[in-house]
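Asks: Pasting the sequence and the predicted model now:
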Amino acid sequence: MFDKILIANRGEIACRVMKTAQRMGIKTVAIYSDADKHALHAEMADEKIHIGPPPAKQSYIVIDKVMQAIRDSGAQAVHPGYGFLSENPKFAQALEDAGVAFIGPPKGAIEAMGDKITSKKLAKEAGVNTVPGYMGLIEDAEEAVKISAEIGYPVMIKASAGGGGKGMRIAWNDEEAREGFQSSKNEAASSFGDDRIFIEKFVTQPRHIEIQVLCDAHGNGIYLNERECSIQRRNQKVVEEAPSPFLDPETRKAMGEQAVALAKAVGYTSAGTVEFIVDGDKNFFFLEMNTRLQVEHPVTELITGVDLVEQMIRVANGEALSITQDDIGINGWAIENRLYAEDPYRNFLPSIGRLTRYRPPEEGPMGGGVVRNDTGVFEGGEISMYYDPMIAKLCTWAPSRGEAIETMRTALDAFEVEGIGHNLPFLSAVMDHPRFVSGEITTAFIAEEYPEGFHGVELETDALRRVAAACVAMNRVAEIRRSRISGCLDNHERKVGEDWVVALQGHDFPVTVKADREGSTVRFEDGTELRVQGDWTPGDSLARLTVGDAPLVLKVDKITQGFRIRTRGADMKVHVRSPRQAELAALMPEKLPPDTSKMLLCPMPGLVVTLAVAEGDEVQEGQALCTVEAMKMENILRAERSGKVSKINAGPGDSLAVDDVIMEFE
């Protein structure tokens, strides 16, 4: 077995690989950029080697620098994680030339599966179901129209070297095929330097379901069931689960056997994933093969009990698989939510800054389930503009899908993140969405259910009552403390009243609170009562309570006459007032936000790359005004209406904070 391995990556995946390596008694080496000097993965490793400036193209993906780090450390093997150099055949070749083991597949398999046209041809030859389409070279738009008509609309026009949604168009008729071909070709040329285009049938009611495979160099290959990855936003996975709520055993077996056949056909070794698109009738078609460890691998580990990283290391060491297909079962259900540093209320724009608070739920048993959190950050650490915005992968396991969802809901409510924008509220909303709960999902779920973006959650009346009861009980605890402190000062103990009015999300609940040593009983106007119990004390940022007979977890911040409460995707101000205070509050005028309609505000922290207009220019609705870069993404800011630029406050190279004024209009 290897004595020392280098992890050619950063963040949560580097930490994840280190955990297994260290458990196996293998020393680990981290590489780090200037921005990651104090990162968790750098601190966690047995050794760490500096590799260059913050931009990945000057550090993490510079093969020569990584190879030098390998030589300096004496590492015998390299695990690439995912992203960066994980699917770079030149890196695999460099390792082979240096006599260093690559904890991944052979260079030939990476090359064969890295090209979408080649991979589809190989899949078809291996007996894998492929989407009807045309894989040959398409000369021009008219030929694209002819081919599209022969395949049958709708069709998907895709770049061969594409990824991340670039160079991809759906066409429903001849005109859209003509326009889509040219647009895809242009995007492919500019993004990948390869303008080859292919056309295939567009699958309706599509689900994204992938099969995990594991192969060794001795001819053995197995599949470890499937993962459902249909909850996606802009072709980026957000929620994954294993198994799929859609597949039956027969379809699972057929998909698994085809995935293994493809892996063997290309001489694959190590862990890999064969992705399929599945229609509403359970017809499945090959999409692509990812020749690396997937982000969502933890859910497979949770339902199979197989440590995929350990298996990858053993295969790279030349060992034969110690497990067979008969050893792979399905134990319970697992769900993964990707926690991103992005603001769901601002169309999921990246968010950077310092994590002033980072308190994930404790890993291990939770209720009848289990919590796992793969992360690469820590409280006080910084989310950098240079790298992927993922903060953590929160996973839950339970005996059934319903229990796994419920465990996830509680875990999300208990996850405290402050200092940056994050998508925890959105993830909570998805976990409660009826379509997700039913399992009736497709890859269009987010686009269909949140067409105007995410604007928070309005809780149902019963849920509001539970929050109201919790807040009035917490308020009583706070009032008792205040009365005792003031009583000590003026030598007179003040009595805390029993009648209150709780206002939240546009609802007013007059209540009466009766307390005893065990908790509080909150009675509503209609006579219903809720019992509230818990050990919350003023100043606690998390309240774990029992309301009625069910647990309730609230994130709590104090505000005047109440609390800011976050739970189940809702973020609300809850005011707890005496009847007289509530009467007077109703007479107060509403404070209106300042008018920013004639300003272009920076939607996230970032760097101004270009300005597309000048002072005095007339602009039209939808016109590009400037480009701001954050987290490896360029964001084009456009005019919301026609107008004239009166003042420009920022220029190329300027670093901006959220809501900084970039320009003003007459």
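Replies: Yep, that arrived.
Asks: alpha carbons only for contacts and neighbour counts from here, please
Replies: Fine.
Asks: Quick one: the helices in the stretch 251-400 of the chain, in order.
Replies: Secondary structure of the stretch 251-400 of the chain (DSSP state H, counting those that start in this stretch): helices at 297-304, 308-316.
Asks: Need the contact partners of the first one.
Replies: Around helix 297-304, the neighbours that count as contacts under CA atoms under 8 Å, 6 or more residues apart in numbering are 212, 224-227, 240-243, 306-308, 328-336, 395, 397.
Asks: Between helix 308-316 and that helix, find me the angle.
Replies: 90 degrees (axes from the mean of the first three to the mean of the last three CA atoms, to 10 degrees).
Asks: Alongside the first one, take a look at this:
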Amino acid sequence: MPLFSKLLIANRGEIACRIRRTAKRLGIATVAVYSDADRNALHVREADESLRIGPAPSGQSYLSIPAILDAVAHSGADAVHPGYGFLSERAEFAEALEDAGIAFVGPPPAAIRAMGDKIASKRLAASAGVSTVPGHIDIVEDEGQAARIAAAIGFPVMIKASAGGGGKGMRIAWTEAEAREGFRASRNEARGAFGDERLFIEKFIEEPRHIEIQVLGDRHGHLVHLGERECSIQRRNQKVIEEAPSPFLDAETRAAMGAEAVALAKAVGYHSAGTVEFIVDRDRRFYFLEMNTRLQVEHPVTELVTGLDLVEAMIRVAAGEPLALRQDDVRLSGWAIESRLYAEDPYRNFLPSIGRLTRYRPPAEGARPDGTLIRNDSGVAEGGEVSVHYDPMLAKLCAFGPDRPQAIAAMAEALDGFEVEGIGHNLPFLAAVMGSERFRAGRLSTAFIAEEFPDGFAGVAPGAEERLRLAAVAVFARHAIETRAAAISGTIDNHRRLIGRAFVVQGGGASLPVALEPAPRGFQLDFGPAGRLAIAGDWLPGRRQGVFEIAGETLTVKIDRAGSGFRLRWRGIDLNLHVREPHVAALTRHLRPKVKPDTSRLLLCPMPGILTALAVSEGDAVEEGQAVATVEAMKMENVLRTERQGVVKRVAVKAGDSLAADDLILELA
């Protein structure tokens, strides 16, 4: 007999797909729910049955308790797994299910309520002997009070939503003006994401690490912790890369943090999977941040180093089974890293991107001969639509290795092989982080991205060695195209085109003459003073990706035709190269560079979204850097500022308008 006969998954995207996989293995039928925007989504197609729950806005679908309860009744499900986000931390939802006699695959409502309110949870944590961050642990009523409290605590401070999580409703303020602006933005985000606009303020710990402890408990009073996850690589308070274990903790600190996490869970009568999050300073002093009473996005890295299935454990606990392990049974083995694939453009300050996935080809999953393993928890498929209505995360790519360097190498290789086209995405940025010396050394903090990319992400600049390797790939591709053309021409009156042996590779501010000689599966390339390389590969014209052996190393390079040249992408490098005959290359000195148009007088919408606020009118004077508009996209508010001083000549839109990327908002005289 299965643990439950039918499980309704009250969520969408990759987590709904991930829960379904475990339920299927356990012999439990699954029910998907969907909004109008998700009618053809992957989680709907994979489930045994599916039910519509409302329009695209989450408040009318995935956040609607009546709609979900109605779906439960219609489907005959005897259990509900909420995933993360949406209703996963709404105590009234868990209570409504209990009242209906439906098992909630999660913690008791009392624990959700106690820990879901961050103000109440900090008070409870302090009473349980857990270290907490200094701050004003009470409701902040308005932006004036926020500025006064922040000044009294001492800048910098963190303004945070009392309800919810996932980086929504959070802002760091370094001045009173930022405290006022941050209060407004955090309140709006919190209201839209959680239906609860209450905020509080606490001291922002500088050079902090964000490290969390996974806990697991049953209904019989048994609780264990499963070690830690390092979640310090964040952007806008949203985690981007996580790993287990942390490269920073020692055994003593791990044990102390685990003990406090378990003590807090016991204090609230916790069962199921949950996470206690801590801020850790440079001296390994740790402070309670919050408790997430649900499955975390980054749970796969814990699964990879413990060998456990946390979704299965949650289902068994919900069915009343005792935990099958005690603390002494928990063993951490190897190293795991998770990279979150987001629909966002890293070259445009990580702004959200929407559209159709014209190509979506993840790397092959499973164990590899070198002891590494690749896992990809995905919620999309090729041809699917990425909507403006929901979180921009598409998938979670995980790599496991016997140690941290091997896990990083496996992740870098997997990112190289991940093909996504049709929307902006952060694959090149993730690859850049994997190649960062600071990341490889484990010198992490929540300021990592801001410090390593202070001017934003512009791609990885290739060094001399990387440039030479990519030049070799371009020559290989050019020769493959010439060979195909020669073969085609050879079928006509027996005349074959001659293929040259000398070229010039141009692009990226460099020009490299090269001579080539055929070799097995490739060529010997002579770049003169720049060096010699042997290249072999499997690429054929028409393929979007090739695997090459260069100087004894394997490179997986994305290859696209770009006019008469090639666009090559590898390890965060995005390079356009032309491979020309020498006499053609000599003529390029006569080409004039394109002049970039001056758009400083125009405020253009940087991403698709809804214009929620417009702070100026025609005729108003504005200063450089002044906040003039707010655009909401994928549940995040984005404040837009002017690039120069001037007077508003024309306003092209109004609050409430839906805007596409690069739509004109206003023009300055």
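Replies: Received, thanks. Given the structure is predicted, the values throughout are model-derived calculations rather than measurements.
Asks: just to revisit the earlier point, among the contacts of helix 297-304 of the first structure, name the buried ones.
Replies: Among those, those scoring as buried are 212, 224-227, 240-243, 306, 308, 328, 331-336, 395, 397 (criterion: 16 or more other CA atoms under 10 Å).
Asks: part of a helix, is Arg494 of the first structure?
Replies: No. Counting by DSSP: H, G, I helix; E, B strand; the rest coil, Arg494 of the first structure is located in no helix; its state is coil.
Asks: Count the residues that sit near it.
Replies: By other CA atoms under 10 Å, 16 other residues sit near Arg494 of the first structure.
Asks: List the contacts of it.
Replies: Arg494 of the first structure makes contact with 483-484, 486-487, according to CA under 8 Å, 6+ apart.
Asks: Now, of the residues you listed, which are buried?
Replies: Buried members of those, counted by 16+ other CA under 10 Å: 483-484.
Asks: Return the member of the contacts of Arg494 of the first structure nearest to Val576 of the first structure.
Replies: Checking the contacts of Arg494 of the first structure against Val576 of the first structure with CA to CA, the nearest one is Ser483 at 16.1 Å.
Asks: The second structure: which residue goes with the closest one?
Replies: Superposed on the second structure with TM-score structural alignment, Ser483 of the first structure falls opposite Ala486.
Asks: mind checking which helix or strand that match is in?
Replies: In this structure, Ala486 of the second structure sits in helix 464-489 according to DSSP states H and E.
Asks: so how much does that helix differ from the first structure once superposed?
Replies: In this overlay with the first structure, the average offset of helix 464-489 of the second structure from its partner residues is 1.3 Å by mean CA distance after the TM-score superposition for the first structure.
Asks: Mind listing what's buried along that helix?
Replies: Going by neighbour count (16+ other CA under 10 Å), the buried part of helix 464-489 of the second structure is 467-480, 482-483, 486.
Asks: re earlier: what's the closest of the helices of the stretch 251-400 of the first structure to Phe276 of the first structure?
Replies: Short answer: helix 297-304, nearest of the helices of the stretch 251-400 of the first structure by CA to CA, at 16.0 Å.
Asks: Would you check the distance separating that closest one from the middle of the chain?
Replies: From the chain centre to the centre of helix 297-304 of the first structure is a distance of 17 Å (CA atoms, centre = their mean, to the nearest Å).
Asks: can you check stretch 367-376 of the first structure too?
Replies: On CA atoms, centre = their mean, the centre of stretch 367-376 of the first structure falls 15 Å from that of its chain.
Asks: same thing with stretch 352-360 of the second structure?
Replies: The chain centre lies 15 Å from the centre of stretch 352-360 of the second structure; the measure is CA atoms, centre = their mean.
Asks: Could you do stretch 89-96 of the second structure as well?
Replies: In terms of CA atoms, centre = their mean, the centre of stretch 89-96 of the second structure is found 27 Å from the chain centre.
Asks: Closest to the centroid, which residue in the second structure?
Replies: Arg340 (3.3 Å; CA atoms, centre = their mean).
Asks: for Lys596 of the second structure, helix, strand, or coil?
Replies: Here Lys596 of the second structure is recorded as coil under three-state DSSP.
Asks: likewise Ser190 of the first structure?
Replies: Applying three-state DSSP: Ser190 of the first structure is helix.
Asks: now it: how far from Gly167 of the first structure?
Replies: Plainly put, Ser190 of the first structure is 10 Å away from Gly167 of the first structure if you go by CA to CA, to the nearest Å.
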